[in-house]
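In: Got a sequence here, can you model it:
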Amino acid sequence: MACNSTTDQPQNANITSKSFGTLPSGEEVTQYIMTNNQGMEMSVITYGGIITSLTAPDKAGKYEDIVLGFDNLEGYLQDGVPYFGALIGRYGNRIAKGKFTLDSTEYELAINNIGNHLHGGLKGFDKVNWSAKEVEYADGVALELTYLSADGEEGYPGNLETKVTYQLGNDNTLLIDYMATTDKKTVVNLTQHSYFNLSAMKEDVLNHQLMVNADHFLPVDSTLIPTGELRPVEGTPFNFTEMKKVGADVNQENQQLTYGLGYDHCWVLNEGAGKMDLAAKAYEPNSGRTLEVYTSEPAIQVYTGNFLDGTLTGKGGTVYNKRTGLCLETQHFPDSPNQPEFPSTELNPGEKYESQTKFVFGIRE
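Out: Have a look, this model is predicted:
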């Protein structure tokens, strides 16, 4: 696999911007290049709030891009692009049969994934042009993205005012702060859908080691909707309570792995929701890169790029084959609006949806 690499020297933290192209609607898409004082660089476009590139140092100090994506806007506008780097909303993950009921009113959403609703619908938050501005952040640089999702958009009730802030710290961390308010009772479940590859796309992610801080996961039916069971991971291929190669058990004979073509499941985090706790760790031995994920969310969806099939060519001519990327999507449970025993995703007028996730990039010699 090809890799797109850069080597940076320490510098002043800053944000620059430039045009990234024009949407068919005529709207201009802007790219913001965020650089911390260590030389770590993250590029974000207003279309979808997409993280188009993110560099991190290896054990030799070389900064390389570690997320999947495209060199130009046209790449992201192709049919079938699987949410590379995008903000996801109004509802991350799946809602069964595209229906849910609030206060005796049934709402119908688009069916866009195996008979279900996925990641906000046909034009979710990943396909809208966000407003962006630089905001003060004492320990690095920060970019604030805002979007008003109108009442009825994609079938969801309420005018939803959404604000997402990317904070790139001088300590090589990325803090994502989510906030939303509504004027009508609705459901909200926001997440970020970067595909990580700590080898800088030199190989697939099966050699990555992974730990997930969860003793239970959510088994799914054949359409990837949770059955409602919280199943212990012990004795199953889903046991990542200690560091283990992603590829160690992914090809075992197991009905859940068959349904997802690998890992495409939600793990129930041990610490629950409300405070920033460790959700997962990843380590790539050849580069020495590490990634720790902390979140206030109660769950994390681990997806191993099972549906990538080599038909997409990304940055630097890299072909995105099966399991080229690893997604670690912090969130509430899938299908929560239809499963009242799951943690609620309802948001009422006068309330504030707040969520934080922090990605910590490091090196193991």
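
In: rest of the way, CA atoms for contacts and neighbours
Out: Will do.

In: those strands in the stretch 201-350 of the chain, which residues are they?
Out: Counting by DSSP state E, counting those that start in this stretch, the stretch 201-350 of the chain has strands at residues 209-212, 216-218, 231-232, 244-245, 264-268, 277-283, 289-295, 299-303, 326-331, 346-347.

In: Give me the distance between the fifth one and the centre of its chain.
Out: Averaging C-alpha coordinates over strand 264-268 and over its chain gives two centres that are 13 Å apart (C-alpha atoms, centre = their mean, to the nearest Å).

In: thinking again about what came up before, as CSV, the strands of the stretch 201-350 of the chain with distance to Lys185 would be great.
Out: Converted to CSV, the strands of the stretch 201-350 of the chain look like this (distance: least, C-alpha to C-alpha, whole Å):
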stretch, distance to Lys185
strand 209-212, 33
strand 216-218, 27
strand 231-232, 31
strand 244-245, 42
strand 264-268, 25
strand 277-283, 29
strand 289-295, 25
strand 299-303, 23
strand 326-331, 19
strand 346-347, 6
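
In: okay, those in a markdown table with mean neighbour count and distance to Thr101 next?
Out: Rendered in a markdown table, the data for the strands of the stretch 201-350 of the chain read as follows (neighbours: other C-alpha atoms under 10 Å; distance: least, C-alpha to C-alpha, whole Å):
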| stretch | mean neighbour count | distance to Thr101 |
| --- | --- | --- |
| strand 209-212 | 22 | 32 |
| strand 216-218 | 22 | 22 |
| strand 231-232 | 16 | 26 |
| strand 244-245 | 18 | 40 |
| strand 264-268 | 26 | 23 |
| strand 277-283 | 23 | 31 |
| strand 289-295 | 22 | 28 |
| strand 299-303 | 24 | 23 |
| strand 326-331 | 26 | 21 |
| strand 346-347 | 18 | 11 |
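
In: Here is a second sequence; please produce its structure as well for comparison:
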Amino acid sequence: MSIQMHKYGTLRGEPLYEFILTNQAGMAVHLLNYGATLARVVVPTAHGPLDQILTLPSIADYAKERNFLGGTVGRVVGRLPGHVWHRAGGDVTLLAGEGDNAIHGGPEGSDTQVFTARYQESETGDQVTFTLLDPAGHNCFPGNVKTTVTYTLHANNTLTFALHAVTDEETLYNPTNHVYFALDGLTAGIDDATLTLAADHYAPLDDHHLPSSGWAPVAGTPFDFRSGAKLGDRMPQVLDEQGFDHPFLIKKAQAVLLTGKTGRKMALTTTAPAVVMYTANHFDHSGIAHNIGAHSGVALEAQIAPPSGQDWSSITLLPGEPYDLETSWRFFE
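Out: Have a look, this model is predicted:
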């Protein structure tokens, strides 16, 4: 196994680095200290190397315009209704970013920050660890939070994402990695991809794209992927969102299997209790992501179950209480 590292630019006076991990099978993972970002996952195939995720044309593009592609999004991914946190110590007003909702950690979320980095080579798996010290008051969140993100590439074509965090004051915390999978390549789309998801319940969304009514059974709905279904058959049935943007409450650790039309597979395992599926509904070949269109890929975001209404207790992190999340993606045929 091997690790390559090179500097490709600077941002706000801080150096930007790319790390490339390669295993014995020829799988190569490209990581950026900008946003602790997973930028490329290239696997060998009979027809040559193929990237398994949505990517931008250049690694320099990631810092030019916020895009969430492969970034570590926090402190809180997703939407918080009303952007005011009512807590015992006094209300905290967050920054609204989508109507009256706070979204994706604020305008300068962790996916837009430059992390420090260190790497380690070993026979069991090469890894890169990114660290961010997010100060109290940044994006209006209380508490100083230290986040470490470690990516490890294993010999069996498994990539592990491990996130650990601590805070010195009660705060809100619910991050995830926001990678979009496209197993058949960027231009193929996901209509012919089959998803198997071990989830009996999902969270319906209201008119403000918020999961405000708790969990509902998937049985008899387009959200039932327990026996596997093509995404292209189900997305047209979810009219309000033009595709999926919904949390699923998963039943077991290895709960997700995505299969491309060519038979390539990705199995997701996670310690998180929920997965949010987002089918890249908003991409329209514009801006820095001009190479990406709607439904080009699917994000399967492992995270804490989203808060319902104004009850945000599920995503409250207390001082001295460690936050740990681990997600692995295994690529195979």
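
In: TM value for the aligned chains?
Out: For this chain pair, the superposition-based TM-score is 0.95 by TM-score structural alignment, normalised by the length of the second structure; 333 aligned residues with a C-alpha RMSD of 1.8 Å.

In: returning to what we had before: what's the closest of the strands of the stretch 201-350 of the first structure to Ser199 of the first structure?
Out: When the strands of the stretch 201-350 of the first structure are compared for distance to Ser199 of the first structure using C-alpha to C-alpha, the nearest one is strand 289-295, at 7.7 Å.

In: Can you check which part of the second structure the closest one sits on?
Out: Strand 289-295 of the first structure corresponds to residues 264-270 in the second structure, going by TM-score structural alignment.

In: just to revisit the earlier point, quick one: which of the strands of the stretch 201-350 of the first structure is nearest Phe361 of the first structure?
Out: For the strands of the stretch 201-350 of the first structure, proximity to Phe361 of the first structure was assessed by C-alpha to C-alpha; strand 289-295 is nearest, at 4.7 Å.

In: got the contact list for that closest one?
Out: When contacts are defined by C-alpha atoms under 8 Å, 6 or more residues apart in numbering, strand 289-295 of the first structure is touched by residues 56-59, 198-199, 275-284, 330, 355-364.

In: What residue in the first structure is paired with Thr160 of the second structure?
Out: Structural alignment places Thr160 of the second structure opposite Leu175 in the first structure (criterion: TM-score structural alignment).

In: now swap in Ala199 of the second structure and tell me
Out: In the first structure, Ala199 of the second structure lands on Ala214 (TM-score structural alignment).

In: Report how many residues lie close to that match.
Out: Using other C-alpha atoms under 10 Å, the number of residues around Ala214 of the first structure comes to 24.

In: Name the nearest residue to it, ignoring sequence neighbours.
Out: Spatial nearest neighbour of Ala214 of the first structure, chain neighbours left out: Leu269 (4.5 Å); criterion: C-alpha to C-alpha, 6 or more residues apart in numbering.

In: That neighbour: how many residues sit nearby?
Out: For Leu269 of the first structure, the tally of surrounding residues (other C-alpha under 10 Å) stands at 23.

In: Tell me the residue in the second structure aligned with it.
Out: Using TM-score structural alignment, the equivalent of Leu269 of the first structure in the second structure is Ile250.

In: How much space separates its match from Val128 of the second structure?
Out: When C-alpha to C-alpha, to the nearest Å is applied, the distance between Ile250 of the second structure and Val128 of the second structure equals 28 Å.
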